[in-house]
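In: no sequence on this one, just coordinates:
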């Protein structure tokens, strides 16, 4: 459900979940993120679920948070969907949240960061289910001929490099 369709509640806190991923380039990852957001939105106590990307893709995490702020959510839980999570990721995320709040000004919802997936006590059961289900997965066919070694990028006179990191995307690099 788009944020615009959510009515503002009078006195009850409005809770949102934002699924956080690093990047997405094509339609399939966006569909997958939307499917996961729909699953999260159906959880008890969740009024809205969306997703945002920290490096490449739209909406950026900042855009997702600003939209929830404008929709007057009182509580936002960030749920990183990354394995493994570098220890510095949570520190970066905390610093970024503080900077965004300072730049945007005004009141912000209570923003919390959920534990990483690797820390969940449910992860071993999920991994066991995936391993058991691997029997029905299609095998990878062997290569008939080995590709020549070396670069797959053809020789060139000039090359344009576009930064796709989080700060660069925040400055508009994803539009390029």
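Out: Received, thanks. As the structure is a computational prediction, the values presented were derived from the model and not from experiment. Residues are numbered from 1 along each chain as shown.
In: From here on, just use CA atoms for contacts and neighbour counts.
Out: Noted.
In: For residue 78, what is the enclosing helix or strand?
Out: Using DSSP states H and E, residue 78 maps to strand 75-80.
In: How about the secondary structure of residue 39?
Out: Classification of residue 39 using DSSP: H, G, I helix; E, B strand; the rest coil returns helix.
In: Going by length in residues, pull out the top helix of this structure.
Out: Scanning the chain for the helix with the most residues, using DSSP state H, yields helix 87-104.
In: Show me what counts as buried in that one.
Out: Residues of helix 87-104 classed as buried by neighbour count (16 or more other Cα atoms under 10 Å): 90, 97, 101.
In: ok, now how distant is the first one from residue 110?
Out: For residue 90, the distance to residue 110 equals 16 Å [Cα to Cα, to the nearest Å].
In: Ok, the second one next?
Out: When distance is defined by Cα to Cα, residue 97 is 11 Å away from residue 110.
In: The last one now?
Out: Residue 101 sits 11 Å away from residue 110, taking Cα to Cα as the criterion.
In: Helix 87-104 and the strand holding residue 78, what's the angle between them?
Out: 140 degrees (axes from the mean of the first three to the mean of the last three Cα atoms, to 10 degrees).
In: If you count contacts, what does strand 75-80 end up packed against?
Out: Contact here means 3 or more Cα pairs under 8 Å, 6 or more residues apart in numbering; DSSP states H and E; on that basis strand 75-80 packs against strand 15-23, strand 110-113.
In: now these as JSON lines including distance to residue 39?
Out: Formatted as JSON lines, the helices and strands packed on strand 75-80 follow (distance: least, Cα to Cα, whole Å):
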{"stretch": "strand 15-23", "distance to residue 39": "11"}
{"stretch": "strand 110-113", "distance to residue 39": "19"}
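In: hold the first one in mind and look at this next one:
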């Protein structure tokens, strides 16, 4: 029972993290938009970089990218929180039923892993050369999210046996 409760709590914690990020991005839109603006504009990377042809400087596209980021984070929050709820509903169920209830949480955690890895490490970090920026490099925070999400995803994916009835 303790293992199941810990899996539920950890999935819910990732959902809560994503929800707080969404709230922060919506309630402090401009401050958080500055990050997206500078990464996509590539205006703070090395001055002699030949990669700046990739920059997106159109404000409408930058705001659209930020909206996509917020929507993805909201989807992660929803999938993880609903997934944790579904797992909680099967807390006392057979191992097979509990394992089947993991799908929604697995989708949420997988999306979170892909979002922070592809979005922030691959696209932001490498495509937009975020690693060159002294002020707008979000690779370290993204790596922390990837690590936490990855560990929870691995832990959740471990098969759960039946709960003893004694």
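Out: Everything's here; your move. The model shown is predicted, which means the values in this text are computed figures rather than measured ones.
In: What does the superposition give as a TM-score?
Out: In this superposition the chains share a TM-score of 0.23, using TM-score structural alignment, normalised by the length of structure 2; 76 aligned residues with a Cα RMSD of 6.1 Å.
In: out of the helices and strands packed on strand 75-80 of structure 1, deepest packed?
Out: strand 15-23 (a mean of 22; mean count of other Cα atoms under 10 Å).
In: got the contact list for residue 64 of structure 1?
Out: Residues near residue 64 of structure 1 by Cα atoms under 8 Å, 6 or more residues apart in numbering: 18, 50-52.
In: any idea how far residue 128 of structure 1 is from it?
Out: Going from residue 64 of structure 1 to residue 128 of structure 1 by Cα to Cα gives 33 Å.
In: what do you get for residue 68 of structure 1?
Out: From residue 68 of structure 1 to residue 128 of structure 1 the distance is 36 Å (Cα to Cα).
In: And for residue 99 of structure 1?
Out: Residue 99 of structure 1 is 40 Å from residue 128 of structure 1, where distance means Cα to Cα.
In: number of nearby residues for residue 40 of structure 1?
Out: 20 (other Cα atoms under 10 Å).
In: which residue sits closest to it, ignoring its sequence neighbours?
Out: residue 49 (6.0 Å; Cα to Cα, 6 or more residues apart in numbering).
In: those helices in structure 2, which residues are they?
Out: 2-27, 29-41, 59-89, 95-100, 103-114, 139-157.
In: Can you list the buried residues in stretch 32-39 of structure 1?
Out: Those would be 33-34, 37, for stretch 32-39 of structure 1 by 16+ other Cα under 10 Å.
In: List just the nearest of the residues you listed to residue 166 of structure 1.
Out: residue 33 (18.6 Å; Cα to Cα).
In: Buried only: go through the contacts of residue 64 of structure 1 for me.
Out: Among the contacts of residue 64 of structure 1, the ones that count as buried (16+ other Cα under 10 Å) are 18, 50-52.
In: Would you report which members of those residues are assigned to helices?
Out: Secondary structure assignment by DSSP H places none of those in helices.
In: Kindly indicate which of those lies nearest residue 168 of structure 1.
Out: Distances from residue 168 of structure 1 to these, taken by Cα to Cα, are shortest for residue 52, at 15.6 Å.
In: got the contact list for the nearest residue to that closest one once chain neighbours are set aside?
Out: Spatially, and ignoring its direct neighbours in sequence, residue 52 of structure 1 is nearest to residue 61 (4.1 Å; Cα to Cα, 6+ apart). Contact analysis of residue 61 of structure 1 by Cα under 8 Å, 6+ apart lists 20, 51-54.
In: mind running it again at 6 Å?
Out: Residue 61 of structure 1 makes contact with 52-54, according to Cα atoms under 6 Å, 6 or more residues apart in numbering.
In: contacts for stretch 3-18 of structure 2?
Out: Residues contacting stretch 3-18 of structure 2 (Cα under 6 Å, 6+ apart): 73, 77, 80-81, 84, 156.
In: Kindly write the ChimeraX command that selects the buried subset of the residues you listed.
Out: Written as a ChimeraX command, the selection of buried residues from those, which uses 16+ other Cα under 10 Å, is:
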select :73,77,80,81,84,156
